[in-house]
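In: next come a sequence and a model predicted from it.
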Amino acid sequence: MTYTALTTIIFTPLVILGLATVLTWIERRLLGLWQDRHGPNRVGPGGMFQAVADGTKILFKQDWIPPFADRGVFVAAPAIGMMTVLLSFAVIPVTMGAGIAGNMNVGLLFVVGMMGLGVYAVVLAGWSSNSKYALLGGMRAAAQMISYEVFMGLSLLGVVMMAGSFNLHDIVAAQTGLWFIIPQCLGFGVFMLAGIAETHRLPFDLPEGENELGAGFHTEYSGMKFGMFFIAEYAGIVLVASLVTTLYLGGWRGPWLPAGVWFALKTGGMVGFFILLRAGLPRPRYDQLMALGWKVLLPLSLFNVMATGTILMLRASL
């Protein structure tokens, strides 16, 4: 392994964790702007050191493990959540070069697989806490995340069929003349909703609905173990936004500006959209969330696959 590769492997997770930390401040400032109220504005200019203050507070908080919890699983759960999110970034091509893990032929399958493993973090956290509120949050998370992974996978089939590859680099290259958000607008909509549910962000944050379950699956967590769940959620937002950029918005492609700048601008715009949803939409009931998935998104994703396959076959026969 070369020195450059080793540096990249070490440096990239630190950058991702730093972005996730800064995103907590950006979200609170944007929420204040869109909801016509003050955001954090006391610690540093514009409250920009609020994330540092929050991180310092978490570091010095007592790291308490409930005596009634399953200690080993309780400690492992947040680590699993953090690990799966960070590993998913390994194959995201930010520029024309390959991802950290190289130019994987099954890069998209790797990302989907890692996101699927993320469900174990919230389920094990809810179960090991030996608390009714945490257990209910974990059960909600299991049903929600596993269900919406089905729709997410089906929505990606249209992109794979058009690009002819699971390689994320090839998918970006296939969008040279036309971004996939136009021919795959239906798949894009399904993927966005599934991505929001996968990261259990508002309005789909039912696994941690504070008005019903306290804090859901991480009710019993404190200190840095809670901080790991918190940062993993924000890193998950950046991951889904990066996937949308790669799969539907042409990745790093764009005129005049450098490739990395285009990727950052597109990803930042999608992150802002995630935050805007939190600012403007109420939380649905849990049965409404599941009904949306199985009664609406599943038929739409299947129709998108059928329509894409039909169009590609007709084009090949001409």
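Out: Sure, I can see it. As the structure is a computational prediction, the values presented were derived from the model and not from experiment.
In: contacts, neighbours, all on C-alpha from now
Out: Fine.
In: give me the neighbour count for residue 255.
Out: 8 (other CA atoms under 10 Å).
In: what kind of secondary structure is it in?
Out: In three-state terms, and counting by DSSP: H, G, I helix; E, B strand; the rest coil, residue 255 is coil.
In: residue 275 too?
Out: helix.
In: so it touches residue 33, yeah?
Out: No. Taking contacts as CA atoms under 8 Å, residue 275 lies outside contact range of residue 33: 11.2 Å.
In: try this one side by side with the last:
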Amino acid sequence: MESVLALDNFWLALLLKLAGCVVFFLTIPLVAGYQEHKVMAFMQNRLGPMEAGPFGALQLVADGIKFIQKEDIRPATADKWVFNLAPGVVLIPTLLMIVVIPLSPGGFAEALDIGIFFALAVSSVSVVGVMMAAWGSASKYSLIGGLREAAQLIAYEIPLFLAAAAIVMQAGTMSMVGIVEAQANYTAFGIPVPYAVPQVIGLFVFSCAVLAELNRPPFDMPIADSEVIAGHMTEYSGLRFAFFLLTEFAGMVVFSAFIVVMYLGGWYIWPGIPMPDNALLANLLGTVVTLGKILLLVGVMTWLRSTFPRLREDQLQKFAWTVMIPLAILQIVVVAIFKVVA
């Protein structure tokens, strides 16, 4: 009887965790997308969305309904199965990464001991979906965008992983929860600070690599609308195109959450400031703090999109190989020296 109850509890907990991840995936990215529209409008001295809902708050919901109603067109020469599966292959890794993101002391689906390794490994799968879309579309514009995407990911995943390795070295764990806890009472020269202070180089490297992973300006050469229309998404319409857009907004949220966990102290307001003793209050406060930091970083991404021009392909590659990778290696060396000396 006890084993049956344990089995039931296992499946119930699994369903609740899955439901929580899906709800997070379908709501917070919409908030981030609305924030991006409004911040860009403010920076460009215009109103932005205003008609759908209060102050245009339901604009992305209206866009989703519009995408559902649109005709789903597939090029006559496209590879049917590859073309159809590509949006799902791009979307699912982002959903899986949410599983290991801790929003509060108890607000996570799974506290994997190799959480950061799992998340970064899963994130690499999305490039397969991009290449599937590029090849399966049978379009020269999609293919060019896909080739640029592959070259960009090869270049920028190296500093991304090296920056994450420096964090793992300093925290002494690959657990996302463990990395947050390691910053709870961390001090530099007796002053409580998050890892963003001793790892400011790694923060810069990781943030730039994230922008490149997400094809966000100024690293949006693979989807340069003035040259290749929309890159790998050129031939997509309707709900499949909506999947690509949802993945972009969700990616902004997920990778912002990585930065919050790795560099900004996670759910702690500031290292050295303890969480409330009450578990419910601690989880509520931690969730609010984490989401606030995430949306702040999304705002920074929007600011960069509105401010910086797009890099040329040669500039993009040169920046990765001659600046980003050496800086990431330097960060690892510095962390290693301080770990040994301290």
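Out: Alright, I've got the coordinates. Since the model is a prediction, treat every value here as computed from it, not as a measurement.
In: what's the TM-score here?
Out: The TM-score (TM-score structural alignment, normalised by the length of the first structure) is 0.95; 314 aligned residues with a CA RMSD of 1.3 Å.
In: coming back round to it: which of residue 275 and residue 33 of the first structure has more residues huddled nearby?
Out: Comparing residue 275 of the first structure with residue 33 by other CA under 10 Å, the one with more neighbours is residue 275, at 21 against 13.
In: show me what the more buried one lines up with in the second structure.
Out: When the second structure is aligned by TM-score structural alignment, residue 275 of the first structure is paired with residue 302.
In: grab the nearest non-local neighbour of that match.
Out: residue 36 (5.6 Å; CA to CA, 6 or more residues apart in numbering).
In: residue in the first structure matching the one you found?
Out: Using TM-score structural alignment, residue 36 of the second structure pairs with residue 27 in the first structure.
In: same check, this time on residue 140 of the second structure
Out: With TM-score structural alignment as the criterion, residue 140 of the second structure pairs with residue 132.
In: check residue 317 of the second structure too.
Out: By TM-score structural alignment, residue 317 of the second structure lines up with residue 290 in the first structure.
In: I'd assumed residue 146 was in contact with its match.
Out: No. Counting by CA under 8 Å, residue 290 of the first structure sits too far from residue 146 to count as a contact (11.0 Å).
In: between those two, what contacts are shared?
Out: Common contacts of residue 290 of the first structure and residue 146 (CA atoms under 8 Å, 6 or more residues apart in numbering): none found.
In: just the strands from the stretch 151-300 of the second structure, written as ranges.
Out: 187-188, 191-192 (DSSP state E, counting those that start in this stretch).
In: pipe those into CSV and attach distance to residue 80 of the second structure and mean neighbour count per row.
Out: Converted to CSV, the strands of the stretch 151-300 of the second structure look like this (distance: least, CA to CA, whole Å; neighbours: other CA atoms under 10 Å):
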stretch, distance to residue 80 of the second structure, mean neighbour count
strand 187-188, 56, 14
strand 191-192, 56, 14
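In: will you turn those strands into TSV that also has distance to residue 13 of the second structure?
Out: Below are those laid out as TSV (distance: least, CA to CA, whole Å):
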stretch	distance to residue 13 of the second structure
strand 187-188	37
strand 191-192	36
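In: select, out of the ones you listed, the one closest to residue 64 of the second structure.
Out: strand 191-192 (44.2 Å; CA to CA).
In: the closest one packs against which elements?
Out: Here strand 191-192 of the second structure touches no other helix or strand, going by 3 or more CA pairs under 8 Å, 6 or more residues apart in numbering; DSSP states H and E.
In: dump the residue contacts of residue 39 of the first structure.
Out: Residue 39 of the first structure neighbours (CA under 8 Å, 6+ apart): 28, 29, 30, 31, 32, 33, 47.
In: how about 10 Å then?
Out: By CA atoms under 10 Å, 6 or more residues apart in numbering, residue 39 of the first structure lies in contact with 25, 26, 27, 28, 29, 30, 31, 32, 33, 46, 47.
In: what about those, which are in helices?
Out: 25, 26, 27, 28, 29, 30, 31, 32, 33 (DSSP state H).
In: which among those gets closest to residue 240 of the first structure?
Out: residue 27 (15.9 Å).
In: residue in the second structure matching residue 266 of the first structure?
Out: Residue-level alignment of residue 266 of the first structure against the second structure, with TM-score structural alignment as criterion, gives residue 293.
In: verify the stated contact: that match with residue 259.
Out: Yes. At 9.3 Å, residue 293 of the second structure counts as touching residue 259 under the criterion of CA atoms under 10 Å.
In: anything in contact with each of the two?
Out: Taking CA under 10 Å, 6+ apart as the criterion, residue 293 of the second structure and residue 259 both touch 265, 266.
In: count of neighbours near the residue nearest to residue 302 of the second structure?
Out: Neighbour tally, residue 36 of the second structure, other CA under 10 Å: 23.
In: thought it was touching residue 299?
Out: Yes. In this structure residue 36 of the second structure lies within contact range of residue 299 using CA under 10 Å: 6.7 Å.
In: where do the contact lists of these two overlap?
Out: residue 305.
In: what sits against the most centrally placed residue in the second structure?
Out: The second structure has residue 255 as the residue nearest its centroid, 2.5 Å off, counting by CA atoms, centre = their mean. When the contact criterion is CA under 10 Å, 6+ apart, the partners of residue 255 of the second structure are 94, 97-98, 101, 119-120, 123, 206-207, 210-211, 213-214, 261, 294, 297-298.
In: map it across to the first structure for me.
Out: Aligned partner of residue 255 of the second structure by TM-score structural alignment: residue 240.
In: I'd like the distance between that match and residue 112 of the first structure.
Out: Noted for residue 240 of the first structure: a distance of 11 Å to residue 112 of the first structure, by CA to CA, to the nearest Å.
In: how about residue 188 of the first structure?
Out: Residue 188 of the first structure sits 16 Å away from residue 112 of the first structure, going by CA to CA.
In: just checking, residue 299 of the first structure touches residue 151?
Out: Yes. Proximity of residue 299 of the first structure to residue 151 meets the contact threshold set by CA under 10 Å, at 9.2 Å.
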